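Visitor: Pasting the sequence and the predicted coordinates here, then a few questions.
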Amino acid sequence: MVNPGLSYKVPSWALAVVSCLLWSSAFAGVKTGLQHAPPLFFAGLRFTLAGILLIPLAGSPLKYLRELRGSPFLPFKVGIFQTVLLYSLFFLSLNLVPGSVGAVVNGMLPLWAALAAHVLLKDDKMGRRMLVSLGIGFGGIVLLSVTRNGGVPGEIGGPELVGIFLMLGASFANVLGQIVVYHSRGTMNSMVLTSSQFILGGLMLLGISRIVEGAFVLPPAPVFWGALIYLGFLSAAAFSIWFHLLSVRGEKVSVIGIWQFLIPVAGAALSWLIIPGDDPSWPVFSGMILIASAIIYFFYPSNRSPE
């Protein structure tokens, strides 16, 4: 079981930041891959590859199999939430809503994580400090996102409303998967759990793709394979770190979730560096400052428990 008093050489906040920065860099790879393959098929390949890449890091094959025999249904449950539902709903949503709207809804993930943890976990309740931090952070997400397409809001209704609900469903699936991992802490090696849920979830996505998207032949384009390999390594690293924080260190879902406000910030900064014509603006800078303020307010001073 987890020893809450155990100290680690690398602090949890640093690992959470690394994981969020990795996730924020996935946008370019996803956009590249989707130019050559349908979304569910590409997602299935991505996560199956990520799971396979982690097998050598999970210990010997016998240890891997022993871990799976000890909790045979846990990887299936996590894979359903964290891979199948999360990414199928996420991709379907982005086909219906503008990127700015999707960013606002998806950027509210720390808020959903805190609310779900408050309701479903006895030891993870919200206090005043967390509520204030979430409010400030959400304000930053809105400023950061609504200015991404020139700051011109569009009318929301019909298919876009469906897309918003799909994105909400993806966010809730993500949070529920994290709660399953948190509940299971100490029952399975975190690397084995990450690897096996990726493989199961990825294979299920490929099966759904065969039904929904039809047969598909792998494209020969080197850029596709480069994006796939990069995303496979990225997913393996980011989710391994996050599952380690939840299942080994026993970090609370709501507390480390605050760091996920960094994902749209880092994503915006990367887009300024990579995408021609995408330049920063004062509203975007203001949003970043609000998000940074939310994180600083929640975690400072570090020796004081959140209220």
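Guide: All right, it came through fine.
Visitor: hey, let's count contacts and neighbours off CA atoms from now on
Guide: OK.
Visitor: H36: how many residues sit nearby?
Guide: Using other CA atoms under 10 Å, H36 has 16 neighbouring residues.
Visitor: cool, and L34?
Guide: 16.
Visitor: quick one: contacts of stretch 256-272?
Guide: 13, 16-17, 20-21, 23-25, 27, 103, 107, 109-110, 113-114, 134, 137, 141, 144, 278-280, 288, 291, 295 (CA atoms under 8 Å, 6 or more residues apart in numbering).
Visitor: where does F299 sit relative to I256, distance-wise?
Guide: For F299, the distance to I256 (CA to CA, to the nearest Å) stands at 10 Å.
Visitor: The residue of the chain positioned farthest from its centre sits in which helix or strand?
Guide: For the chain, the C-alpha farthest from the mean C-alpha position belongs to L62; by CA atoms, centre = their mean, that distance is 30.0 Å. If you go by DSSP states H and E, L62 is part of helix 61-70.
Visitor: roughly how far is that helix from the heart of the chain?
Guide: From the chain centre to the centre of helix 61-70 is a distance of 26 Å (CA atoms, centre = their mean, to the nearest Å).
Visitor: before we move on, the earlier item: can you list which of the contacts of stretch 256-272 are found in strands?
Guide: Applying DSSP state E to these, no entry is found in strands.
Visitor: Separate out the buried members of those residues.
Guide: Among the contacts of stretch 256-272, those classed as buried by 16 or more other CA atoms under 10 Å are 16-17, 20-21, 23-25, 103, 107, 109-110, 113-114, 134, 137, 141, 144, 288, 291, 295.
Visitor: mind listing which of the residues you listed are in helices?
Guide: If you go by DSSP state H, those have 16-17, 20-21, 23-24, 103, 109-110, 113-114, 134, 137, 141, 144, 288, 291, 295 in helices.
Visitor: circling back to that earlier point, please list the outside residues in contact with the following helix or strand past the helix holding L62.
Guide: Using DSSP H and E, the helix or strand that follows helix 61-70 towards the C-terminus is helix 74-79. Contact with helix 74-79 is made by 177, 180-181, 184, 193-194, 196-198, 200-201, as judged by CA under 8 Å, 6+ apart.
Visitor: Which one of those is nearest to A237?
Guide: T194 (9.7 Å; CA to CA).
Visitor: list the contacts for that closest one?
Guide: Contacts for T194 (CA under 8 Å, 6+ apart) come out as 51, 54, 75, 236, 239-240, 243.
Visitor: Let me know whether K125 touches A116 as I believe.
Guide: No. Using CA atoms under 8 Å, K125 is not in contact with A116, being 9.5 Å away.
Visitor: what about the nearest residue to S25 once chain neighbours are set aside, neighbour count?
Guide: Leaving aside its sequence neighbours, S25 sits nearest to G267 (CA to CA, 6 or more residues apart in numbering; 6.3 Å). Residues lying near G267 (other CA under 10 Å) number 19.
Visitor: The structure to be compared is supplied as follows:
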Amino acid sequence: MRARIVLVYVAIAFLWGSTWSVIRVGLEHLPPLRFAGLRMALAAALLAPFALRGGAWRVLVGETGPRIALVGIFQIALPYGLMFVAQQWVPSGLAALLFASFPVWIALLARVFLPGERLTPAKLASAALGVAGIAVLQAPHLGALQGSGRLALGSALIVSASIVVALANVLVRRHLVAVSPLAMTAGQTVVGAVVLLAAALALEHGRPAEYTPAALGALAYLAVFGTALTYIGLYWLVPRVPIAAVGALPLLDTTVAVTLGAVLLHESVGWNLALGGAMVLAAAALATRDAQPAADA
């Protein structure tokens, strides 16, 4: 069972780590809210047949439905809207660094909302070490940035998205651990798509969109690998690992993003990649060391 937990954990980190650059590609052709909404709509369409066939839809129309919808707003609609808008102005490396504050927020919120969750020295050290590692990874890129109003606004939006996602994961851990991962993902992608596309209709009317092969490829990749598969894996994982281990995911996926850039895009590899990557991996190990295997659900 523990091997399966590790496999799912690593797969989620890898897939989410690959999405930062894909989002940048899509934003060259599509307005941000429409892009995010279409991503979630496509993911919802892919998941719908499985949810209907497996009976997961019964949960969505029952007493749990409103809670799933609420978490869908906090997990999908709000943060993805904020992040896609922000990445028009914020370089992907800086965006990843800012979002890596996630473990700090999830540790604080878990202490408030989850009985039995404590701010142990290990959790605090994991958050601090991970964020420091991300800073080391991105240091060469951040030195070339110049401050601007849009950059400051985009940075604030990404930090806000990080806080909102942390709250969503805490709410899932407290109220929805008994809901199947398929039902959770299907319900929340539907809610996210509706909210994001409504926002796009209201705020992006008249903005041009180019449905080029690159844009369609980005949409397909993000819907399948960056949304449907990853969120099913995440909701399967949440009841089985400490909440701090969930908080370490953005630290790992940012390491993946930097590594893929070096391998696939031939970006320079220096001391910062080796040292920062080691710090991030150590932080993730520290956050997950108390994970306890659980029975299959």
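Guide: That came in fine, so what should we check first? The structure displayed is predicted, hence computed values, not measured ones.
Visitor: And the TM-score, once the two are fitted together?
Guide: After superposition, the two chains reach a TM-score (TM-score structural alignment, normalised by the length of the second structure) of 0.88; 290 aligned residues with a CA RMSD of 2.4 Å.
Visitor: roughly how far apart are V104 of the second structure and V246 of the second structure?
Guide: To V246 of the second structure, V104 of the second structure is 11 Å away according to CA to CA.
Visitor: related to what we said a few turns ago, in helices, which of the contacts of helix 74-79 of the first structure fall?
Guide: 177, 180-181, 193-194, 196-198, 200-201.
Visitor: Make JSON lines out of those and add distance to G44 of the first structure.
Guide: Below are those laid out as JSON lines (distance: CA to CA, whole Å):
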{"residue": "G177", "distance to G44 of the first structure": "18"}
{"residue": "V180", "distance to G44 of the first structure": "21"}
{"residue": "V181", "distance to G44 of the first structure": "21"}
{"residue": "L193", "distance to G44 of the first structure": "17"}
{"residue": "T194", "distance to G44 of the first structure": "15"}
{"residue": "S196", "distance to G44 of the first structure": "14"}
{"residue": "Q197", "distance to G44 of the first structure": "12"}
{"residue": "F198", "distance to G44 of the first structure": "9"}
{"residue": "L200", "distance to G44 of the first structure": "10"}
{"residue": "G201", "distance to G44 of the first structure": "7"}
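Visitor: Chain neighbours aside, what residue packs nearest to the counterpart of A77 of the second structure in the first structure?
Guide: Alignment note (TM-score structural alignment): A77 of the second structure maps to V84 of the first structure. Nearest residue to V84 of the first structure, sequence neighbours excluded (CA to CA, 6+ apart): G201, at 5.4 Å.
Visitor: The counterpart of that neighbour in the second structure - how many residues pack around it?
Guide: With TM-score structural alignment as the criterion, G201 of the first structure lines up with G192 in the second structure. Neighbour count for G192 of the second structure, taken as other CA under 10 Å: 30.
Visitor: I'd like the distance between G192 of the second structure and I163 of the second structure.
Guide: Following CA to CA, the distance that separates G192 of the second structure from I163 of the second structure is 17 Å.
Visitor: next one: G93 of the second structure
Guide: Per CA to CA, G93 of the second structure is found 19 Å from I163 of the second structure.
Visitor: and if you look at P103 of the second structure?
Guide: Taken as CA to CA, the span from P103 of the second structure to I163 of the second structure is 9 Å.
Visitor: Can you give me the buried ones in stretch 162-174 of the first structure?
Guide: Of all the residues in stretch 162-174 of the first structure, those buried under the rule 16+ other CA under 10 Å are 162-164, 166-174.
Visitor: Same question for stretch 187-204 of the second structure.
Guide: Buried residues in stretch 187-204 of the second structure, counting neighbours by 16+ other CA under 10 Å, are found at 187-197, 199-200.
Visitor: Reformat these as a markdown table; add distance to A51 of the second structure.
Guide: What follows is those, written out as a markdown table (distance: CA to CA, whole Å):
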| residue | distance to A51 of the second structure |
| --- | --- |
| G187 | 9 |
| Q188 | 12 |
| T189 | 12 |
| V190 | 12 |
| V191 | 15 |
| G192 | 17 |
| A193 | 17 |
| V194 | 18 |
| V195 | 20 |
| L196 | 22 |
| L197 | 22 |
| A199 | 26 |
| A200 | 27 |
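Visitor: Go ahead and confirm A127 of the second structure touches A283.
Guide: Yes. Contact criterion CA under 8 Å: A127 of the second structure and A283 qualify, at 7.0 Å.
Visitor: returning to what we had before: show me what the helix holding L62 of the first structure is packed against.
Guide: Here helix 61-70 of the first structure touches helix 190-212, going by 3 or more CA pairs under 8 Å, 6 or more residues apart in numbering; DSSP states H and E.
Visitor: Can you state the mean residue-to-residue distance of the helix it packs on versus the second structure?
Guide: Once fitted to the second structure, helix 190-212 of the first structure is off its aligned match by 1.0 Å on average (mean CA distance after the TM-score superposition for the first structure).
Visitor: Stretch 133-140 of the first structure now?
Guide: Mean deviation for stretch 133-140 of the first structure: 1.4 Å (mean CA distance after the TM-score superposition for the first structure).
Visitor: In the second structure, point out the residues matching that stretch.
Guide: Aligning stretch 133-140 of the first structure against the second structure (TM-score structural alignment) gives residues 126-133.
Visitor: Quick one: residues in contact with the matching stretch.
Guide: Stretch 126-133 of the second structure is contacted from outside by 97, 100-101, 103-104, 248, 251, 275-284, 286-287, using CA under 8 Å, 6+ apart.
Visitor: repeat for stretch 79-97 of the second structure
Guide: 20-21, 23-24, 27, 32-33, 36, 131, 134-135, 138, 141-142, 150-151, 153-155, 157-158, 160-162, 164-165, 196, 250, 254.
Visitor: Which members of the residues you listed occur in helices, if any?
Guide: Within these, residues falling in helices by DSSP H are 20-21, 23-24, 27, 32-33, 36, 131, 134-135, 138, 141-142, 150-151, 153-155, 157-158, 160-162, 164-165, 196, 250, 254.
Visitor: coming back round to it: surely the residue nearest to V84 of the first structure meets R46?
Guide: No. Contact status for G201 of the first structure versus R46: not in contact, 10.4 Å apart, counting by CA under 8 Å.
Visitor: Lovely, talk soon.
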